[in-house]
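> need the 3D shape of this:
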Amino acid sequence: MALMVRRLVQLYAGLALYGLGIALQVSSGLGNGPWDVLHEGLSRRLGLSIGAWVVIAGAVVMLAWIPLRQRPGIGTVSNALLIGVFADLFLWLLPAPEAAGARWAYLITAVLVGGFATGCYIGAGLGPGPRDGLMTGIAARGHSLRAVRTGIELTVLASGWLLGGTVGVGTVLYAVAIGPLTHVFLPALTIRPRTPEATPETAPAETGPAAQAEPSRS
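Take a look at the predicted model:
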């Protein structure tokens, strides 16, 4: 029970922080991440808030899970529903930066917060986000995950740019940095089920380096 509470707390903290990261990057005006270029473009062309389009796009993406036979978890549904809500909340709360230094501070903080937040919600182990699941679901059909991710994000980015979303140095910084940051944060934030302590009856017989190696983090 305590472990599940910890996982839920980490999940929702991660989703809130991810919404904060979106708000910071959009407010910087220096370029959004690929998906948020699309969300902002849709907001400018069709109305509704950026956060509302985050929710709508997440729901549409989840429909694509059906032919891929992906199964959502509580983390997937929470991701689809809440990140947009948090993004709109923080866009409302944050003061608009005017000086160039403040805009860059927003951007760099946004990317760092985004990497940490991704580690939080994925590390909780309660289901991938809708967009993450789409990529892994297509890749599971025999395609390279890197190629699938690149293809989807370039398509989303181009569509958002044509709709008027903001593309700039922040877009490039996000694309370059988010993977390495997640790689750093995810192992530290991954919650693993507790295993019973070894007893003389259950302890492995092996000794030496192989027996002392750390468990895999994959």
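
> from now on I want contacts and neighbour counts done on CA atoms only, so please keep to that.
OK.

> nearest spatial neighbour of Pro193, chain-adjacent residues omitted?
Leaving aside its sequence neighbours, Pro193 sits nearest to Leu3 (CA to CA, 6 or more residues apart in numbering; 7.7 Å).

> the one you found: which element?
helix 2-28 (DSSP states H and E).

> now the element after that helix, going C-ward?
Under the assignment DSSP H and E, the closest C-terminal helix or strand after helix 2-28 is helix 34-46.

> list the buried residues for that next one?
34-43 (16 or more other CA atoms under 10 Å).

> in CSV, list these along with distance to Ile74.
Output for those, formatted as CSV (distance: CA to CA, whole Å):
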residue, distance to Ile74
Pro34, 25
Trp35, 22
Asp36, 23
Val37, 26
Leu38, 25
His39, 23
Glu40, 26
Gly41, 29
Leu42, 27
Ser43, 27
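
> closest one of the residues you listed to Thr195?
Trp35 (38.6 Å; CA to CA).

> does the closest one really touch Leu157, like I thought?
Yes - Trp35 is in contact with Leu157 according to CA atoms under 8 Å; the separation is 6.6 Å.

> and the helices in this structure?
Using DSSP state H, the helices of the chain run over residues 2-28, 34-46, 50-63, 65-68, 74-93, 100-123, 130-139, 145-162, 169-189, 209-212.

> for the comparison step, fold the sequence that follows:
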Amino acid sequence: MAEIGNVRHRPARRLTQLFAGLVLYGASMAMMIRSGLGLNPWDVFHQGLSRLTGLSFGTVTIAVGVVVLLAWIPLRQRPGIGTVSNVLVIGLVVDASLALLPSGGPLPARIALLVVGIVGNGAATGLYLGARLGPGPRDGLMTGFVARRPGRSIRVVRTAIEVGVLAAGWLLGGTVGLGTVAYALAIGPLAQLFVPMFDVAGPPRPLAGGAAGVGGAARPTAGAGPTPTAVPDEPVDAPRTAPSSSRP
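The predicted structure is shown next:
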């Protein structure tokens, strides 16, 4: 699988970045929850299920991630190292962070917590996607649907999934509010900023004529004539468009 080849190239940087991103993601989720001002669609769903079942937010997040991964099977999606880590690490970190963060407080403090949470979420997205070790289970669900139905727009599929889980979460008692709107407006630009910033180039790829490119760039050889066209080093494990929501 592509992520195996990726982890062999600069493994310390990739793994450190992956787990730093997942830890930051869980902590930023907890900040948005404690603000009490609204969550992103998937977390509205998680919160609603948590209130319905009495399970912790992190436990519900892990359980939903496992169920979504099972949905990958008929879609023929392959989980990466980052995918499995995503399911386990984020849920554990969000519960630990919720135990440390106080709830309530004056409105300005809650707004500040929300803003820090959203920006941290964007940075976390850049870290874990930039490591190129596999998408989050929910992103894989989206790309799997698109791959099975050629011609379907990623934006349309993503919007349908997000609206569906948001509605279900709201009906279950999840918090929809200012934070939900702020997240929807901010996460795209934040991901656009942070994903290129933290992107780790993939391993060298062979090019026509025996030359090798590093990070997708061709390496010319003396007397070989014109430089061969470089093979683009696209992130195989991440969606090819900036996510409208960064939920992994």
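
> the helices of structure 1: which one's closest to Pro200 of structure 1?
Closest of those to Pro200 of structure 1 is helix 209-212, at 14.9 Å (criterion: CA to CA).

> what comes into contact with that closest one?
With contacts defined as CA atoms under 8 Å, 6 or more residues apart in numbering, helix 209-212 of structure 1 is touched by Pro204.

> how does it look with 10 Å?
Contact with helix 209-212 of structure 1 is made by 204-206, as judged by CA atoms under 10 Å, 6 or more residues apart in numbering.

> and the aligned partner of Val169 of structure 1 in structure 2, how far is that from Gln77 of structure 2?
Matched to structure 2 by TM-score structural alignment, Val169 of structure 1 sits across from Leu178. Leu178 of structure 2 is 34 Å from Gln77 of structure 2, where distance means CA to CA, to the nearest Å.

> between these two, who's got more neighbours?
For the pair Leu178 of structure 2 and Gln77, the greater number of neighbours falls to Gln77 (18 against 14), based on other CA atoms under 10 Å.

> aligned partner of that one in structure 1?
For Gln77 of structure 2, the aligned position in structure 1 is occupied by Gln70, per TM-score structural alignment.

> hmm, that match is touching Val61, no?
No - with contact defined as CA atoms under 10 Å, Gln70 of structure 1 does not reach Val61; the gap is 11.4 Å.

> against Leu127 of structure 2, how distant is Ile81 of structure 2?
Noted for Ile81 of structure 2: a distance of 14 Å to Leu127 of structure 2, by CA to CA.

> sorry, back to before: can you list the helices of structure 1 in JSON lines and add distance to Pro196 of structure 1?
Below are the helices of structure 1 laid out as JSON lines (distance: least, CA to CA, whole Å):
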{"stretch": "helix 2-28", "distance to Pro196 of structure 1": "14"}
{"stretch": "helix 34-46", "distance to Pro196 of structure 1": "42"}
{"stretch": "helix 50-63", "distance to Pro196 of structure 1": "37"}
{"stretch": "helix 65-68", "distance to Pro196 of structure 1": "36"}
{"stretch": "helix 74-93", "distance to Pro196 of structure 1": "26"}
{"stretch": "helix 100-123", "distance to Pro196 of structure 1": "21"}
{"stretch": "helix 130-139", "distance to Pro196 of structure 1": "32"}
{"stretch": "helix 145-162", "distance to Pro196 of structure 1": "35"}
{"stretch": "helix 169-189", "distance to Pro196 of structure 1": "21"}
{"stretch": "helix 209-212", "distance to Pro196 of structure 1": "17"}
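
> out of these, flag the one nearest Ser218 of structure 1.
Taking CA to CA, helix 169-189 is the member of the helices of structure 1 nearest to Ser218 of structure 1, at 8.6 Å.

> so how far does that closest one sit from its counterpart in structure 2?
For helix 169-189 of structure 1, the mean deviation from structure 2 after alignment is 0.9 Å (mean CA distance after the TM-score superposition for structure 1).

> who does that helix touch, helix- and strand-wise?
Packed against helix 169-189 of structure 1, as judged by 3 or more CA pairs under 10 Å, 6 or more residues apart in numbering; DSSP states H and E, are the following elements: helix 2-28, helix 34-46, helix 100-123, helix 145-162.

> kindly recompute the last result at 6 Å.
With contacts taken as 3 or more CA pairs under 6 Å, 6 or more residues apart in numbering; DSSP states H and E, helix 169-189 of structure 1 sits against helix 100-123.

> relative to helix 130-139, how tilted is the helix it packs on?
Counting by axes from the mean of the first three to the mean of the last three CA atoms, to 10 degrees, helix 100-123 of structure 1 points 60 degrees away from the direction of helix 130-139.

> so helix 100-123 of structure 1 matches what in structure 2?
Mapped onto structure 2 using TM-score structural alignment, helix 100-123 of structure 1 covers residues 107-130.

> stretch 38-54 of structure 1 now?
Using TM-score structural alignment, stretch 38-54 of structure 1 lines up with residues 45-61 of structure 2.

> quick one: contacts of the matching stretch?
Residues outside stretch 45-61 of structure 2 that contact it (CA atoms under 6 Å, 6 or more residues apart in numbering) are 91-92, 94-95, 165, 169, 172-174.

> after superposition, how close is the helix holding Leu3 of structure 1 to structure 2?
Averaged out, helix 2-28 of structure 1 is 0.7 Å away (mean CA distance after the TM-score superposition for structure 1).
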